[in-house]
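Asker: give the three-dimensional model of this entry:
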Amino acid sequence: MRQTDLQSYETASHNFIEKYCPSIPIPYIIEEWTDSDREYHFTQMTTIYGVSLSRAWTNLSQTQKQQLAIDVAGHLRTLRKFKSDRMQSVSGKSLKNNWFIPRGHGTRTTRLWKTDDEIFDSAYRPVLEYKGIFARRIQLIRDLMPPCVGQFAFYHGDLYHGNIMVSARTGQLTGIIDWEFAGYYPLWFHYARLRFHVPNKSQIVDTEWKSLLAEVIRDEIPYATHGLVWWHAVWELIDNPKSQKGRDWLDLLADWIGGYEIVMPIEEYERYRSKDWV
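Answerer: From the prediction side, this is the model:
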């Protein structure tokens, strides 16, 4: 398997999981090496029994899908027990950008951020300013940002349907693969990453899977809907700085927070997320 520097991230994550979370089914690393120019990193792993969820999904019953989401959520709960005082990989390196940094920022990795101000001033403020967002609205976005300090927990980072392996016959989980994006992210991002961006129709299976998993973990994640709504608003305004929807979303979020952790009914969230909402 050909990899670049991402492989060192994945290897470190595998070693961590094997040592501290042995109940999580992952392939085992047999050996790894780099080419003579040290340009590419190669890893040989054991094979995971089963097929990808992308292949099995349409053949699974709703009960099997629900149980799979419950099982994966259980493993995510195990990972969340491991905390950090900053955003980083388990090896202490900066994380590969996993949609956390908005497009246009010009960087492919996060930094070893420790505070909310560091995160906002490095990841969000520059691109908002570049897009011409008014200073007052940028300050509002900062004020509404879900907390990150004290919230950095270990997360897989890319739970799309191709990274979930299941038994073709029973639908039971047999493995979780591709850990190159794994690391310590703010807890709200664990939920938001699952619900962010509606894929096109060719990826409807991934949408259904992530929506199901997100609903299972939602109540376990502090600031889950708060973070998702905030993230949607930021991306909406970056994509379209004049977006009335983005401004309305911020206003709605401000009303919901009221100085406390946001608690938004899922029905309101779905209305809020709808492209027809004004």
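Asker: could you use CA atoms for every contact and neighbour count after this?
Answerer: Fine.
Asker: helices of this protein, residue ranges please.
Answerer: 6-20, 53-56, 62-80, 116-119, 125-130, 135-144, 187-195, 204-217, 224-239, 244-257, 266-273 (DSSP state H).
Asker: Asn163: which of those helices is closest?
Answerer: Checking the helices of the chain against Asn163 by Cα to Cα gives helix 53-56 as the closest, at 7.6 Å.
Asker: looking at the helices of the chain, which is buried most?
Answerer: With neighbours taken as mean count of other Cα atoms under 10 Å, those reach their highest mean count in helix 187-195, at a mean of 24.
Asker: as a markdown table, the helices of the chain with distance to Thr110 would be great.
Answerer: Listed next are the helices of the chain as a markdown table, based on distance: least, Cα to Cα, whole Å:
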| stretch | distance to Thr110 |
| --- | --- |
| helix 6-20 | 14 |
| helix 53-56 | 29 |
| helix 62-80 | 20 |
| helix 116-119 | 9 |
| helix 125-130 | 14 |
| helix 135-144 | 18 |
| helix 187-195 | 14 |
| helix 204-217 | 24 |
| helix 224-239 | 16 |
| helix 244-257 | 25 |
| helix 266-273 | 27 |
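Asker: let's see this one next, to set against the first:
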Amino acid sequence: MPLDENRTDTDPQHVPMTEGDITGHNIETTSEVASVFGINDERDSANASTKVYGPRDPSEPCVACGWTLAEDQCTSYKSSVKLFYAASSRGAWALGSKFILKERGTFPPSHEAANIRFLKERTSIPIPNMIQDWYEGDKYFTITSRIEGETLEHAWPNLSGEDRVRIAKQVAGGLEEMRQLKSDRIEAVNGELHYDTALFPKGGSGQPPLASDEELWAVLSEPLAHVEDGALQVLRENMPQCTPYTFTHGDLNYCNIIVKDGNFAGFIDFERSGFFPIWHEYVLCRYGLGKEDTEWKELLSEHITQYPKAMNFYLACLEHERNPKGTKAQKLLDDLVVGVAECPMIQVW
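Answerer: From the prediction side, this is the model:
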């Protein structure tokens, strides 16, 4: 999840927009876009009750620390353990300035601990150290080190154009090292299920490993059962080669990039990383969450290996799922057949 792990309590964290999942379904209205990007769990639904907070009873315990106002008045102790992020059933605490504690439910599972350990053993990419992870009942906890610096989100408005280009090139270099890691299957590390909803229509319930492009097509075509056979055949024939299945970060929003003194300092948020089609990282980089993140993703896209045909294939599949007989679906299909060399950059908000 996009946590700004490098802000302090005097520089409060805003509520992040997404956990990083771009779902392939029906991008039309604002509410649908929220669903597409997997953020419904971070906002109250229309039917959910809203708790109104006001002056607290001195005997009422804090929902975060369990301490009452009455107890607080009996001591001069001020904790350096700070809750700086909370959404749905998840929370993140700064343990002083050196460590981060995350607490979340057990479903969907987080692969962050396995991914960080996997990368630490095989790369020199700057990422947090995984100190400890464990389960307690229906909760899952991790403790990681904190990368020194600030998020690119926080730094972006004050960076020069030269700074931004330099950081994009440095991030691209880190991604290239990450992408040297390959698998013979589309899978999470250690052969676990993917819970990515960006690529898999039913990823929210867990996608088992896939051993070939044909198996991936079988999954992608499930929501296209209503599409005419001719269009389906064109889509299949124009699905770009997916091998080699490549280690993919999967959430390069600018809140997951740490910078310091105008340079790239590290990646954070590996909960949904794993082995995906070689083009998947590029496709995700063509979706920006707001104006500044779109600027960042477009710049980064210029410095990583580009797969415009994959993006156009992805969009064609989405549109055929939504409205297979529409003019937009036909136009996307035609562009795919003629091999249009460019693809759009999409700003969600």
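Asker: circling back to that earlier point, and of the helices of structure 1, who's closest to Pro27 of structure 1?
Answerer: helix 6-20 (8.2 Å).
Asker: which among the helices of structure 1 is found nearest to Asn97 of structure 1?
Answerer: Short answer: helix 6-20, nearest of the helices of structure 1 by Cα to Cα, at 11.2 Å.
Asker: tell me which of the helices of structure 1 sits nearest to Ser89 of structure 1.
Answerer: Among the helices of structure 1, the nearest to Ser89 of structure 1 by Cα to Cα is helix 6-20 (7.0 Å).
Asker: can you list contacts of that closest one?
Answerer: Helix 6-20 of structure 1 is contacted from outside by 24, 26, 28-29, 41-43, 89-91, 96, 178-183, using Cα atoms under 8 Å, 6 or more residues apart in numbering.
Asker: counterpart of Thr174 of structure 1 over in structure 2?
Answerer: Here Thr174 of structure 1 is matched to Ala265 in structure 2, going by TM-score structural alignment.
Asker: quick one, what contacts the nearest residue to that match once chain neighbours are set aside?
Answerer: Nearest non-adjacent residue to Ala265 of structure 2, counting by Cα to Cα, 6 or more residues apart in numbering: Val259, 4.6 Å away. By Cα under 8 Å, 6+ apart, Val259 of structure 2 lies in contact with Gly149, Glu150, Thr151, Leu152, Ala155, Ile167, Ala265, Gly266.
Asker: for burial, what's the neighbour tally of the nearest residue to the third one once chain neighbours are set aside?
Answerer: Translated: Thr151 of structure 2. In space, and not counting its chain neighbours, Thr151 of structure 2 is closest to Ile258: 4.4 Å by Cα to Cα, 6+ apart. Other residues within reach of Ile258 of structure 2, judged by other Cα atoms under 10 Å, total 28.
Asker: how close does Ile258 of structure 2 sit to Pro240 of structure 2?
Answerer: For Ile258 of structure 2, the distance to Pro240 of structure 2 equals 32 Å [Cα to Cα, to the nearest Å].
Asker: now swap in Phe264 of structure 2 and tell me
Answerer: 31 Å.
Asker: so for those two, which sits in the more crowded spot?
Answerer: Set side by side, Phe264 of structure 2 and Pro240 show more neighbours around Phe264, with 24 against 20, by other Cα under 10 Å.
Asker: which ones are touching the closest residue to the more buried one other than its chain neighbours?
Answerer: In this structure, Phe264 of structure 2 finds its nearest non-sequential neighbour in Ile167, 5.3 Å apart by Cα to Cα, 6+ apart. Residues counted as contacts of Ile167 of structure 2 (Cα under 8 Å, 6+ apart) are Val259, Gly262, Asn263, Phe264.
Asker: hmm, Ala69 and Leu173 of structure 1 touching each other?
Answerer: No. Leu173 of structure 1 is not in contact with Ala69 according to Cα atoms under 8 Å; the separation is 9.3 Å.
Asker: Pro240 of structure 2 maps to what in structure 1?
Answerer: In structure 1, the residue matched to Pro240 of structure 2 (TM-score structural alignment) is Pro146.
Asker: ok, the residue nearest to that match when sequence neighbours are not counted to Ala254 of structure 1 distance?
Answerer: Excluding the flanking residues, the one nearest Pro146 of structure 1 by Cα to Cα, 6+ apart is Gly227, at 5.5 Å. Remark: distance between Gly227 of structure 1 and Ala254 of structure 1 (Cα to Cα) = 12 Å.
Asker: ok, Ser89 of structure 1 next?
Answerer: Ser89 of structure 1 sits 32 Å away from Ala254 of structure 1, going by Cα to Cα.
Asker: isn't Pro201 of structure 2 right next to Ser221, touching?
Answerer: No. Using Cα under 8 Å, Pro201 of structure 2 makes no contact with Ser221, being 9.1 Å away.
Asker: mind checking which of the helices of structure 1 is nearest Asp158 of structure 1?
Answerer: For those, proximity to Asp158 of structure 1 was assessed by Cα to Cα; helix 187-195 is nearest, at 8.1 Å.
Asker: so that closest one corresponds to what in structure 2?
Answerer: Residues 278-286 of structure 2 are where helix 187-195 of structure 1 lands when matched by TM-score structural alignment.
Asker: what about the matching stretch, how long is it end to end?
Answerer: End-to-end for stretch 278-286 of structure 2, by Cα to Cα: 15 Å.
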